[in-house]
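A.B. asks: missing the sequence, but the structure's below:
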């Protein structure tokens, strides 16, 4: 849900040394949110970890398949 997603963002901002997302309260000029440089780095790190994990899992599956064929 929308609220759950914002709760996660707030928790990450609390745990991080610097915010990953900066928010501006709405009003006459409007509000908004901006992903910080630290947030961009966090996303890039997650994507790298995800790629590495997928490579590992594919390699492990290939090894298992090979063992089962022998």
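C.D. replies: Thanks, I have it. What you are looking at is a predicted structure, and each value in this text was computed from that prediction instead of being measured.

A.B. asks: please count neighbours and contacts with C-alpha atoms only from this point.
C.D. replies: OK.

A.B. asks: surely residue 12 touches residue 20?
C.D. replies: Yes - between residue 12 and residue 20 there is a contact at 7.5 Å, judged by Cα atoms under 8 Å.

A.B. asks: which one of the two has more residues nearby?
C.D. replies: Neighbours were counted for residue 12 and for residue 20 using other Cα atoms under 10 Å; residue 20 has more, 22 against 16.

A.B. asks: try this one side by side with the last:
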């Protein structure tokens, strides 16, 4: 599905400790797709350490893990979203979809401002 040229990508603050935005959500989505923190970081063009720090911040904020990792070895390692991580991605996607659908007039007005002389 092609991305529209104007899109709302919200940043949500829950209390003083939880901040969820497009970067963290995109990282979780990529981990879900690739089953790897390293592959997700590469796909996003960010260092592995940055990805790990974002995930650690989410885990600390929610008080429980959003991803589950397995060490390498004969079967290989990997990472998967926990039910909490998956639910976070689903809720964020629903919010993002609703905000974009309900903001059509405002988004078109903004687009007009960007393209007017």
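C.D. replies: Nice, thanks for sending it over. This is a predicted model, so every value here is computed, not measured.

A.B. asks: map residue 13 of the first structure onto the second structure.
C.D. replies: By TM-score structural alignment, residue 13 of the first structure lines up with residue 59 in the second structure.

A.B. asks: please name the nearest non-neighbouring residue to its match.
C.D. replies: residue 65 (4.7 Å; Cα to Cα, 6 or more residues apart in numbering).

A.B. asks: distance from stretch 40-49 of the first structure to the second structure after superposition?
C.D. replies: Stretch 40-49 of the first structure, aligned to the second structure and superposed, deviates on average by 0.5 Å (mean Cα distance after the TM-score superposition for the first structure).

A.B. asks: the second structure: matching residues for that stretch?
C.D. replies: So stretch 40-49 of the first structure sits over residues 86-95 in the second structure, by TM-score structural alignment.

A.B. asks: so how far is that stretch from its chain's centroid?
C.D. replies: Centre-to-centre, stretch 86-95 of the second structure and its host chain are 9 Å apart (Cα atoms, centre = their mean, to the nearest Å).

A.B. asks: so which residues of the first structure form strands?
C.D. replies: Assigned by DSSP state E, the strands in the first structure fall at 21-24, 32-35.

A.B. asks: name the element the residue lying closest to residue 89 of the second structure once chain neighbours are set aside belongs to?
C.D. replies: Spatially, and ignoring its direct neighbours in sequence, residue 89 of the second structure is nearest to residue 25 (6.2 Å; Cα to Cα, 6+ apart). Element membership for residue 25 of the second structure (DSSP states H and E) is helix 22-34.

A.B. asks: this completes my enquiry, with thanks.
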